[in-house]
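Novice: model the following, please.
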Amino acid sequence: MALIPPVTRLTSSIIRILGCNPSPMTLQGTNTYLLGNGKKRILIDTGDENVPQYIEHLNGVLRQEQASIGTIILTHWHHDHVGGVKDIVGSKLVDKVLPLNPDCQVYKYKRTDDTNPCPEIPSHIKIHELADSQEFAVDGASVRVVHTPGHSTDHVVLTTNDGTLFSGDCILGEGTAVFEDLFHYMKSLHKILDLQPQRIYPGHGNVIDEPVGKIEYYIQHRNQREQQIFEFFTERPNERWQAMDVVRVVYKETPENLWPAAAYNVGHHLSKLQKEGKLVLLDQDEQYFAYQPGKTSSL
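Specialist: Model (predicted):
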């Protein structure tokens, strides 16, 4: 795993600022991206809240560039992508106010699974609603919004005319992503594959220079996992199992600290297999599933 510096100039108009919030789920931290080469810039994602190091790095980049933030685009509502909004807009963590354009606007796609659109952002900060295919442009950069639900209902990626894709948490620089809805996540992966990106700047991890192969791997990996999960049940017919039982066998080579995340993904596979009539849900509350020959079908 190549070390990601706090600040990296990726191109003449793209600067990556690391969120300084490392964890097993965020890898080295959340990647945020400053776009453009003029006085007004676009910021993609904002990292976690209350991370002074991130605000200091962002502040330093803006002052060195003699630029301000005119637009903030959030790829989705998770705290490690939106938490820094209140610190950037309010500038409470730095001695001097961040260079923020007076008409700076914050954008995010609308969630369909919750009445609270983004609990991490204080209600006094206005969130403007993103639209699929919406375009944003500043001097030296332009991006188009592509709605890619699955990781979350509001997830978007951003694409450029030269084949660059900002993938948020849909595709990571290393490992695979978690998701809320496997059916929609798979559709989103195919949608991104159809875009044929030339490079991917992910929400976590290093730049992906061969993205088509990476996307195809993600699709194949999920299909392979589904086959392994289903085989776990067919080899143990009429027995009841939960997601973590499957993880202990199918994910035995995965570090145990990542098993809860794996169980989260397995749970969505189980729900999908149950909806397809391949497994039976025996206990709604405890989420026990079983393969019952005669009552369920095979892959």
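Novice: only C-alpha atoms from now on, for both contacts and neighbour counts.
Specialist: OK.
Novice: roughly how far apart are N161 and V138?
Specialist: Counting by Cα to Cα, to the nearest Å, the gap between N161 and V138 amounts to 14 Å.
Novice: same question for W77.
Specialist: Applying Cα to Cα to W77 and V138 gives a distance of 24 Å.
Novice: looking at these two, which is more packed in?
Specialist: When W77 and V138 are compared on other Cα atoms under 10 Å, the one with more neighbours turns out to be W77, at 23 against 17.
Novice: quick check: closest non-adjacent residue to the more buried one.
Specialist: Closest residue to W77 in three dimensions, ignoring its sequence neighbours and counting by Cα to Cα, 6 or more residues apart in numbering: C118, at 5.7 Å.
Novice: sec struct for the one you found, please.
Specialist: Judged by DSSP: H, G, I helix; E, B strand; the rest coil, the three-state class of C118 is coil.
Novice: my guess is it meets T75, correct?
Specialist: No: with contact taken as Cα atoms under 8 Å, C118 and T75 are classed as non-touching, separated by 11.9 Å.
Novice: neighbour count winner among these two?
Specialist: When neighbours are counted by other Cα under 10 Å, C118 and T75 differ, and T75 comes out ahead with 31 against 19.
Novice: next up, for comparison:
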Amino acid sequence: MTAVFICHPSQEEGKLGKRQNKKSNRKISGTNMSAVIPAVSKLSSRIIRILGCNPGPMTLQGTNTYLIGTGKKRILLDTGDKDVSEYQQTLAEVVNSEQVDIEHIVVTHWHHDHIGGVENIFGSIASQPKVWKHKRDIEDDVDEDLPKQIPISWLSDGQEIKVEGATVKVHHTPGHTTDHVVLSLLEENILFSGDCILGEGTAVFEDLYTYMLSLNRILELNPDVIYPGHGNVVEDPMKKIQYYIAHRNQREAQIFEALRNNADKQMNEMDLVKIIYTETPEHLWPAAANNVNHHLTKLTKEKKISCTSVEGENRWQYYPTPSL
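Specialist: Presented below is the predicted three-dimensional model:
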């Protein structure tokens, strides 16, 4: 069921009707997106999805934020980017229409397109919500998009947050970031996957090893449906998760094979991207190079390839090992 709300324009973006038509049919160039996501969708009796109105190459149609619960007090999962007036106005309309209060804001991870809107929502759309987030592993890391004046409550693995009609359980799933969490909605066996699993394409990550562990953990949760941080609803979660795992294993095999086929060369990430990501638009190559780098780091640790610094740039080469 799709609600009637739309993402409003800022004043400089023209009249509402024109903006509405552009927004409803918007696709992001180069992402091969087929799904058009409404600004507001009632996904179940407990879940309303509000699109973050921040489309882009890395955010797809925009950040998915979710209002969860059936009673007066609700949970808001993720908050989109900072200072996106369209999103703030749409969220306010939904809150007012439903006649609810946001009691908890839960942030899946520290990236700006998930945490940035906290400052806009706290004290305005939501008067005094409790803001939840998992700690990052490195103490010196600072979540720059999280205002210091807003108190943060730290999430823990296995924790449950309850409002009327909804209980969400926290699962720490590092890999995309060290603080990343996914949440199970226990009443419906639904998983909110943040950026660990997307509705379209595959995710980027900071650490491949922990990311693979997190994918396997989600596989064990066996959700009926996945509501991702970007992209449309994943109706066949097990197939999607298994694809992600197989895809990463396939990518690693492709990288290793490319190095072995060019054993006389020292190659950087972009050299490998041009060989492997032949069907990926060039503007997405930097993200692909980041993923390749993580595979290379893993393969280097396993002593399957060698890494040499050439004029300050890492280069990798096939490292033949003796047969057993």
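Novice: kindly provide the TM-score of these chains.
Specialist: Comparing the chains after superposition, counting by TM-score structural alignment, normalised by the length of the first structure, produces a TM-score of 0.94; 288 aligned residues with a Cα RMSD of 1.2 Å.
Novice: ok, so what distance separates the counterpart of the residue nearest to W77 of the first structure in the second structure from V234 of the second structure?
Specialist: Residue correspondence, TM-score structural alignment: C118 of the first structure in this structure matches D143 in the second structure. With the distance defined as Cα to Cα, D143 of the second structure ends up 29 Å from V234 of the second structure.
Novice: just to revisit the earlier point, for Y87 of the second structure, see how far away the match of C118 of the first structure is.
Specialist: When Cα to Cα is the yardstick, D143 of the second structure and Y87 of the second structure sit 22 Å from each other.
Novice: then G52 of the second structure?
Specialist: Distance check for G52 of the second structure against Y87 of the second structure: by Cα to Cα, it reads 5 Å.
Novice: quickly list what's touching both of those two.
Specialist: Taking Cα atoms under 8 Å, 6 or more residues apart in numbering as the contact criterion, the residues that touch both G52 of the second structure and Y87 are G80.
Novice: so for those two, which sits in the more crowded spot?
Specialist: A direct count of neighbours by other Cα under 10 Å for G52 of the second structure and Y87 places G52 higher, at 32 against 26.
Novice: pretty sure the more buried one sits against T63.
Specialist: Yes: contact between G52 of the second structure and T63 holds when scored by Cα under 8 Å: they sit 4.7 Å apart.
Novice: find residues that contact each of the two.
Specialist: Counting by Cα under 8 Å, 6+ apart, the shared contacts of G52 of the second structure and T63 are G80.
Novice: counterpart of K301 of the second structure in the first structure?
Specialist: In the first structure, K301 of the second structure lands on K275 (TM-score structural alignment).
Novice: now do W316 of the second structure
Specialist: Taking TM-score structural alignment for the superposition, W316 of the second structure sits opposite F289 in the first structure.
Novice: before we move on, what about G117 of the second structure?
Specialist: Going residue by residue (TM-score structural alignment), G117 of the second structure aligns to G84.
Novice: next one: A253 of the second structure
Specialist: A253 of the second structure is assigned Q227 in the first structure as its aligned equivalent, the criterion being TM-score structural alignment.
Novice: what residues of the helix or strand where that match lies count as buried?
Specialist: For Q227 of the first structure, the host element (DSSP states H and E) is helix 211-234. Within helix 211-234 of the first structure, the residues that qualify as buried by neighbour count (16 or more other Cα atoms under 10 Å) are 211-212, 214-215, 218-219, 222, 225-226, 228-234.
Novice: kindly report the same for stretch 289-304 of the second structure.
Specialist: A289, N290, N291, V292, N293, H294, H295, L296, T297, K298, L299, T300.
Novice: quick check, nearest of these to G194 of the second structure?
Specialist: Distances from G194 of the second structure to those, taken as Cα to Cα, are shortest for N291 (18.1 Å).
Novice: does the closest one sit in a helix or strand, and which one?
Specialist: helix 285-301.
Novice: angle of that helix against helix 237-261?
Specialist: Direction vectors for helix 285-301 of the second structure and helix 237-261, defined by axes from the mean of the first three to the mean of the last three Cα atoms, to 10 degrees, enclose an angle of 70 degrees.
Novice: only the buried residues of the following helix or strand past helix 285-301 of the second structure, if you could.
Specialist: Scanning the chain past helix 285-301 of the second structure towards its C-terminal end, the next helix or strand to appear is strand 305-310 (assignment: DSSP H and E). Using 16+ other Cα under 10 Å as the test for burial, strand 305-310 of the second structure gives I305, S306, C307.
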